[in-house]
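Novice: I'll drop the sequence and a predicted model, then ask my questions.
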Amino acid sequence: MATIKQIAQEVGISSSTVSIVLGGKAAERKISTATQEKIFAAAARLGYQPNMAARSLRGGSGANELVVAMFWAQDFRASMMFRFWDGLRAEIEKTARPVRLVIYPYVNDHLKESEALTSGANCHAAIICNASYADLQFLEDTQLPIPVVLYNRVCNGYCSVNVDDLKMGALAARAFADQGCRTAAVLTSSPVFEGMENRMHGFRLEGEHHGLTILANRYCENSIRGGYEAVSHRLRHEWKQQLPDAVFCGSSAIAHGALRAFCEAGYIGEKLPRLIAVGNGPEEMDAFSIPSLSVVYLPMEDMARECIQLVLGQLDGRIATAESRLLPIEYVPRESCGPLTEYAAQ
């Protein structure tokens, strides 16, 4: 198990800075977003788990605080974790009772091996993010000793916060159709939960309804490199003679890699296919890329706020049964694809 000192060595900054960030105090100490992302990435990569017993021994205000664990799958990008963490922290700052957030990295399909979750000894409640099919099956089959809220997943008996994944895909397809596109390709990673499949299903249904030909889907790694390599390969093979009019990417990261590959191949300006991504990365990266990236925006910070509200509601007895909250989504047009028509946007 990694220590704060090891994380500091990995990132190349002081142990005190790492401790401040992992303790949820980065904003008040004015630590940059870039530094926080590096620390969270290293913590997940090295398998950092906080020493809750040591914190309790220190006494002080920590003796009365609620400890909420955030379980984050290690194979998901650090930038996504940072957005979610930022939403949690913002909501916690509004609460009267002290709440400490801690990160527990886990490997998809192995959530059942997390002793902190199954024993309930190290935290009062948990928010589980990015659970796989196997992880959800484990949760459904298990009676956990602490309240649990699921982020962007649904499982019988658990509170959850979600978005309409079918609509996410449908909005992208409608935007392409409104821009006059006739053919579209999909770049996404292999689905690890039902929502990913629903996004692609919604995209295909809406696209076909508007006469959009959807090309065969081929999976890629969920990263900037994955998007870059996927487009580079297709430009040498199936897209060599004819580009699709549009490309729908399963994540912001994949889209940024795709843009790089198109640019290197000389497809810029009007030569570039229309491109939309599921907006799950840092918003400023999407807004300031060249061209700026149009997205169906995943309101991660708002979802995090709802998650912590559900956690606190269960702990203080206001929420006694499983409650699911569905948050609205929106299409954000930028330079890579134009707006929806007025009719479609309503």
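Specialist: It's in. Numbering: from 1, shown residues only.

Novice: from now on I want contacts and neighbour counts done on CA atoms only, so please keep to that.
Specialist: Fine.

Novice: and the strands in this protein?
Specialist: 66-73, 99-106, 125-129, 148-151, 159-163, 183-188, 213-214, 218-219, 246-249, 274-279, 294-297, 324-327, 330-332 (DSSP state E).

Novice: the structure to be compared is supplied as follows:
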Amino acid sequence: MAKKNDKPRPTNPTMHDVARLAGVSQSTVSRVLSPSTSQVPISEETRQKILNAVQELGYQPNMTARSLRTQRSQMIAIMIGDISNAFYHPIVRAIQDVARARDYDVLISNSDHVYENERRFLDAVLRRPVDGIVMAPHRLSTEELDQFIIRSHIPVIALGAQVEHTLMDVVGGTSEPATYEAVTWLIQEKGHRRIGFISTTDDMPPGPARCNGYQRAMVEADLPIEPGFILKHAFTLEGGRHAMREYLAQPNPPTAIFGANALMAIGAISEAQTLGFRVPQDFAIMGFDDIPEATIIHPHLTTVVRNLPEIGVQLAEILFERIDGEVSGPGRFFQSKWVLVERESV
């Protein structure tokens, strides 16, 4: 039973209630709950008193009031091309982890690689202000992105191919050299001479850049790129399946096949096996980027990989440098590192 002089717990506790219970000023509570806004040191004892009071009262900071005070929304947005593609999952997870550690929420938008959806995303973040944006643009032009940044003053960082003369930071870079090295490895180390490449349509990065790397390796090795060796399909499992059926319909198909992404390569393996062929005995198949399915399918997929969680952390940290005003000026470029991982599909 509560004592007569006990005060009931507030239904909607405020910062004032937290300060009173902890025996400190409201400004001290504010400095503990919004550490990024102040450099004033707070003792660990005082900090713990405040956190205990917050927990006891069930206090939830008023984000609207904080936004008005700090001119920040405590929100960042992510736009990716295909949320079902496992390539993005560790990247988005890492971005969320960094954001949450800074008391930021994350909005995630899926564009389905459709231009209108990418435009709609830009319009949406103007209506619902965010402090920064991470995106993997596929259809928007550099000029459109620059115009958006100039108009909105929102920091933007992109995952993808190197974009020159832009106002946004970019992590990734062209994958053409990595593809060139991987195809050269197929030629020199594995002895293949007839190599096919499953690419995307020309307006769908990064397929064209990777296809350029394939072509350069074949030309330098003085190997023919026969009609039907380069096929263009969707960046999906089904795209890889369709391509494999096309190769099998050829009178003299390639002995090795390179998929522009892991999904395409896995689709090709699946279709070859469904039709009674063996991988790698009948066809060596490899892909680009690593996803969980690459080590679920048998044989496991040989592929060119990046450290995806590390890329996610890098994207988030670079974005917060812009948000916090630690960096200003022209957009910067950060080259990803690629590594060939040999498994059983080659």
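Specialist: Okay, I see it. Since the model is a prediction, treat every value here as computed from it, not as a measurement.

Novice: so can I have JSON lines of the strands of the first structure showing mean neighbour count and distance to residue 136 of the first structure?
Specialist: As requested, these are exported to JSON lines (neighbours: other C-alpha atoms under 10 Å; distance: least, C-alpha to C-alpha, whole Å):
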{"stretch": "strand 66-73", "mean neighbour count": "22", "distance to residue 136 of the first structure": "13"}
{"stretch": "strand 99-106", "mean neighbour count": "21", "distance to residue 136 of the first structure": "14"}
{"stretch": "strand 125-129", "mean neighbour count": "23", "distance to residue 136 of the first structure": "10"}
{"stretch": "strand 148-151", "mean neighbour count": "26", "distance to residue 136 of the first structure": "10"}
{"stretch": "strand 159-163", "mean neighbour count": "23", "distance to residue 136 of the first structure": "12"}
{"stretch": "strand 183-188", "mean neighbour count": "23", "distance to residue 136 of the first structure": "21"}
{"stretch": "strand 213-214", "mean neighbour count": "18", "distance to residue 136 of the first structure": "31"}
{"stretch": "strand 218-219", "mean neighbour count": "14", "distance to residue 136 of the first structure": "23"}
{"stretch": "strand 246-249", "mean neighbour count": "26", "distance to residue 136 of the first structure": "25"}
{"stretch": "strand 274-279", "mean neighbour count": "28", "distance to residue 136 of the first structure": "23"}
{"stretch": "strand 294-297", "mean neighbour count": "25", "distance to residue 136 of the first structure": "25"}
{"stretch": "strand 324-327", "mean neighbour count": "15", "distance to residue 136 of the first structure": "15"}
{"stretch": "strand 330-332", "mean neighbour count": "18", "distance to residue 136 of the first structure": "27"}
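
Novice: make TSV out of these and add distance to residue 194 of the first structure.
Specialist: Putting the strands of the first structure into TSV (distance: least, C-alpha to C-alpha, whole Å) gives the following:
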stretch	distance to residue 194 of the first structure
strand 66-73	16
strand 99-106	20
strand 125-129	14
strand 148-151	13
strand 159-163	12
strand 183-188	14
strand 213-214	20
strand 218-219	16
strand 246-249	17
strand 274-279	15
strand 294-297	18
strand 324-327	15
strand 330-332	20
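
Novice: can you show me the helices along the second structure?
Specialist: For the second structure, the helices defined by DSSP state H cover 15-22, 26-33, 44-57, 63-70, 89-101, 115-127, 142-152, 176-188, 207-220, 237-248, 262-274, 308-323.

Novice: buried deepest among those, which one?
Specialist: Most buried of those, by mean neighbour count (mean count of other C-alpha atoms under 10 Å): helix 262-274, with a mean of 24.

Novice: what does that one correspond to over in the first structure?
Specialist: Aligned by TM-score structural alignment, helix 262-274 of the second structure corresponds to residues 252-264 of the first structure.

Novice: how big's the offset between that stretch and the second structure?
Specialist: Stretch 252-264 of the first structure, aligned to the second structure and superposed, deviates on average by 1.1 Å (mean C-alpha distance after the TM-score superposition for the first structure).

Novice: can you give me the offset of that stretch from its chain's centre?
Specialist: 19 Å (C-alpha atoms, centre = their mean, to the nearest Å).

Novice: what residues does it touch?
Specialist: 187-188, 221-232, 249, 268, 272, 275-281, 286, 289, 293, 295 (C-alpha atoms under 8 Å, 6 or more residues apart in numbering).

Novice: tell me who's in contact with residue 309 of the second structure.
Specialist: The contact partners of residue 309 of the second structure, taken as C-alpha under 8 Å, 6+ apart, are 90, 91, 93, 94.

Novice: which one of these is nearest to residue 148 of the second structure?
Specialist: Nearest to residue 148 of the second structure among these: residue 91, at 23.9 Å, using C-alpha to C-alpha.

Novice: now do the same for that closest one: its match in the first structure.
Specialist: Using TM-score structural alignment, residue 91 of the second structure lines up with residue 84 in the first structure.

Novice: verify the stated contact: its match with residue 306.
Specialist: No - Residue 84 of the first structure lies out of contact with residue 306 (C-alpha atoms under 8 Å); the separation is 10.9 Å.

Novice: would you mind measuring from the nearest residue to residue 135 of the first structure once chain neighbours are set aside to residue 190 of the first structure?
Specialist: Once flanking residues are discounted, residue 135 of the first structure sits nearest to residue 109: 5.2 Å by C-alpha to C-alpha, 6 or more residues apart in numbering. Per C-alpha to C-alpha, to the nearest Å, residue 109 of the first structure is found 14 Å from residue 190 of the first structure.

Novice: what residues are up against residue 115 of the first structure?
Specialist: Contacts of residue 115 of the first structure (C-alpha under 8 Å, 6+ apart): none.

Novice: so the residue positioned nearest the centre of the first structure versus residue 322 of the first structure, what's the distance?
Specialist: With distances taken as C-alpha atoms, centre = their mean, residue 80 lies nearest the centre of the first structure, 4.3 Å away. Noted for residue 80 of the first structure: a distance of 26 Å to residue 322 of the first structure, by C-alpha to C-alpha.

Novice: residue 208 of the first structure now?
Specialist: Taken as C-alpha to C-alpha, the span from residue 208 of the first structure to residue 322 of the first structure is 36 Å.
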